[in-house]
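Undergrad: Just to be clear, the model below is a prediction. Sequence and coordinates:
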Amino acid sequence: MRHSEKHKSHRTGWLRAAVLGANDGIVSTASLVLGVAATGSGTKAILIAGVASLVAGAMSMAAGEYVSVSTQADTEKADLAREKTELADDPVQEHAELTALYVKRGLDENLALDVASQLMAHDALAAHGRDELGISDTLAAKPVQAAFASAATFAAGAFLPLLVVFLLPASALMWYVAGSSLFFLALLGLVAARAGGSSLLASAMRVTFWGALAMALTAGVGALFGVAA
């Protein structure tokens, strides 16, 4: 009987970047819109600020993700290069290290020796990268993928509160932008949880809470300075 298992860990790289991008897009743009609206500004000023936030935020997310994940990728490459040198200089010691890892994970010594020998004969660097360093093709850092996912999802997230601004008059923006953004955040949490196989309720509550806090604080600052002006 064929048994198929569907795991989610291969999605962690792009899923993390995508959720972070969309969440930041909604929260930062909605918060900015609410802050500007709270000062009494008109729709045109709010839209200009929102569009500027979308463009700047998307580029910032792309650059930040690319630099961050590139640093991780460089570290992984350096570790693999060091491991490759160690394999060339002292393969016996490296074999012993791999064997000890398998013994520690529950294999008896003879079986661990056999497994280490076979894996090193097949691809010694891949075996040590995966089992000693925790580096694999599935979880390896992918800077371009992360940057694109963050920028695209930030723009998509930021577009949602801007659409509300475009469709509604300035006098109705505060509650509609806040309410729709919280709805979008909850929906994002549900989609992310579904894609990652985690708790739907916990994910939705987490992103909604922090989004609501950010919007409330920004609106409060906008109202304070708007009154002061």
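TA: Looks like it came in fine.
Undergrad: Please make it C-alpha for all contacts and neighbour counts, starting now.
TA: OK.
Undergrad: so Glu65 sits right up against Pro143, yeah?
TA: Yes - using C-alpha atoms under 8 Å, Glu65 is in contact with Pro143, at 6.9 Å.
Undergrad: List the buried residues of whichever helix or strand Ala116 is part of.
TA: Assigned by DSSP states H and E, Ala116 falls within helix 109-131. Residues of helix 109-131 classed as buried: 112-113, 115-117, 119-120, 124-129 (neighbour count, 16 or more other C-alpha atoms under 10 Å).
Undergrad: one more structure, for comparison:
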Amino acid sequence: MFGRSHKEKHYSHRAGWLRAAVLGANDGIISTACLLLGVAAAQATHEALLTAGIAALVAGAMSMAAGEYVSVSSQADAEHSDLIIEREELRTQPDAELRELTGIYINRGVSPDLAYQVARQLTAHDALRAHARDELGIYDSGMARPFQAAVTSAITFSSGAALPLITALVVPGAWLIPALALTSLLFLLILGSLAAAAGGAPIQRAALRVGVWGAAAMAITAAIGHLFGTVV
């Protein structure tokens, strides 16, 4: 009955780095492609276009890294504070905490006697981890990791931003705008598909979602760039 167990494939442990990676790459592609399309539509020179694209890549990567680090650090601080409070309550009110943990399992459908036994055993094994998981919803696999999120976002943003920038570098000016739009849309569809596959989600829906929003962003930016270039 308790012999060799079968292994199941789960995806939730990837949530932290996958969110940062997809957000970084998606933002890199869309923001850089939109900027390049807007500048190109405003009739800027090729040198100015490439300068703007490189500046967007560097600034965006640093902004993503800083933003992720600050936001995830705030989450980590909140988790740390909750764990400090919980540790103190376990030290000063162990009986009350045991009853609280028992009540959690009862509310989940476990019989009172069994819930009490489970709570006692988990408390004896690792009381703080049991309360962190079942009372606070803090899991080891999902805990905030600011540095990991910052590095992942910076790298993936740079990778995403490099794709439309390379297109702008190699495609002649006459074909630049349609080439930028089509290749960037293709990159977004591929990214959405890969992210869906990594997260175990439906691929077509994810690709369509990111493609539609990316196409809308590029169209609006190109139109504004064209209008600005005409007026100036």
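TA: Thanks, I have it. Note that the structure is a prediction, hence the values are computed from the model and not measured.
Undergrad: Once they're superposed, tell me the TM-score.
TA: Overlay of the two chains. TM-score (TM-score structural alignment, normalised by the length of the first structure): 0.99; 229 aligned residues with a C-alpha RMSD of 0.7 Å.
Undergrad: just to revisit the earlier point, start and end residues in the second structure for the very next helix or strand once past the helix holding Ala116 of the first structure, please.
TA: Downstream of helix 109-131 of the first structure, the next assigned helix or strand under DSSP H and E is helix 143-167. Under TM-score structural alignment, the match for helix 143-167 of the first structure in the second structure covers residues 146-170.
Undergrad: Average offset of the matching stretch relative to the first structure?
TA: Comparison of stretch 146-170 of the second structure with the first structure after fitting gives an average deviation of 0.4 Å (mean C-alpha distance after the TM-score superposition for the first structure).
Undergrad: tell me which residues in that stretch are buried?
TA: Neighbour counts over stretch 146-170 of the second structure (16+ other C-alpha under 10 Å) mark 146-165, 167-169 as buried.
Undergrad: Could you do stretch 185-195 of the second structure as well?
TA: 185, 187-195.
Undergrad: So which of these belong to helices?
TA: Within these, residues falling in helices by DSSP state H are 185, 187-195.
Undergrad: So which elements touch the longest helix seen in the first structure?
TA: As assigned by DSSP H, the longest helix anywhere in the first structure is helix 43-89. Counting contacts by 3 or more C-alpha pairs under 8 Å, 6 or more residues apart in numbering; DSSP states H and E, helix 43-89 of the first structure is packed against helix 12-38, helix 109-131, helix 143-167.
Undergrad: other SSEs contacting the very next helix or strand once past that helix?
TA: Scanning forward in sequence from helix 43-89 of the first structure by DSSP H and E, the next helix or strand is helix 91-104. Helix 91-104 of the first structure is packed against helix 109-131, with contacts defined by 3+ C-alpha pairs under 8 Å, 6+ apart.
Undergrad: The second structure: matching residues for the helix it packs on?
TA: Using TM-score structural alignment, helix 109-131 of the first structure pairs with 112-134 in the second structure.
Undergrad: Quick check: the gap between the residue opposite Gly211 of the second structure in the first structure once aligned and Ala214 of the first structure.
TA: Superposed on the first structure with TM-score structural alignment, Gly211 of the second structure falls opposite Thr208. The gap separating Thr208 of the first structure from Ala214 of the first structure is 10 Å, by C-alpha to C-alpha, to the nearest Å.
Undergrad: More neighbours: which of those two?
TA: Higher neighbour count among Thr208 of the first structure and Ala214: Thr208, with 23 against 17, using other C-alpha atoms under 10 Å.
Undergrad: Go through the one helix or strand that one maps to and flag the buried ones.
TA: Here Thr208 of the first structure sits within helix 200-228, counting by DSSP H and E. Neighbour counts over helix 200-228 of the first structure (16+ other C-alpha under 10 Å) mark 200, 203-204, 207-208, 211-212, 214-216, 218-223, 226 as buried.
Undergrad: so what does it touch, helix or strand wise?
TA: By 3+ C-alpha pairs under 8 Å, 6+ apart, helix 200-228 of the first structure packs against helix 12-38, helix 173-196.
Undergrad: mean shift of that helix relative to the second structure?
TA: Compared with the second structure, helix 200-228 of the first structure is 0.6 Å away on average (mean C-alpha distance after the TM-score superposition for the first structure).
Undergrad: what about Gly199 of the second structure, how many residues close to it?
TA: Going by other C-alpha under 10 Å, the residues that sit close to Gly199 of the second structure add up to 18.
Undergrad: residues contacting it?
TA: By C-alpha atoms under 8 Å, 6 or more residues apart in numbering, Gly199 of the second structure lies in contact with 11-12, 14-15, 18.
Undergrad: Distance of it relative to Arg209 of the second structure?
TA: Gly199 of the second structure is 15 Å from Arg209 of the second structure, where distance means C-alpha to C-alpha.
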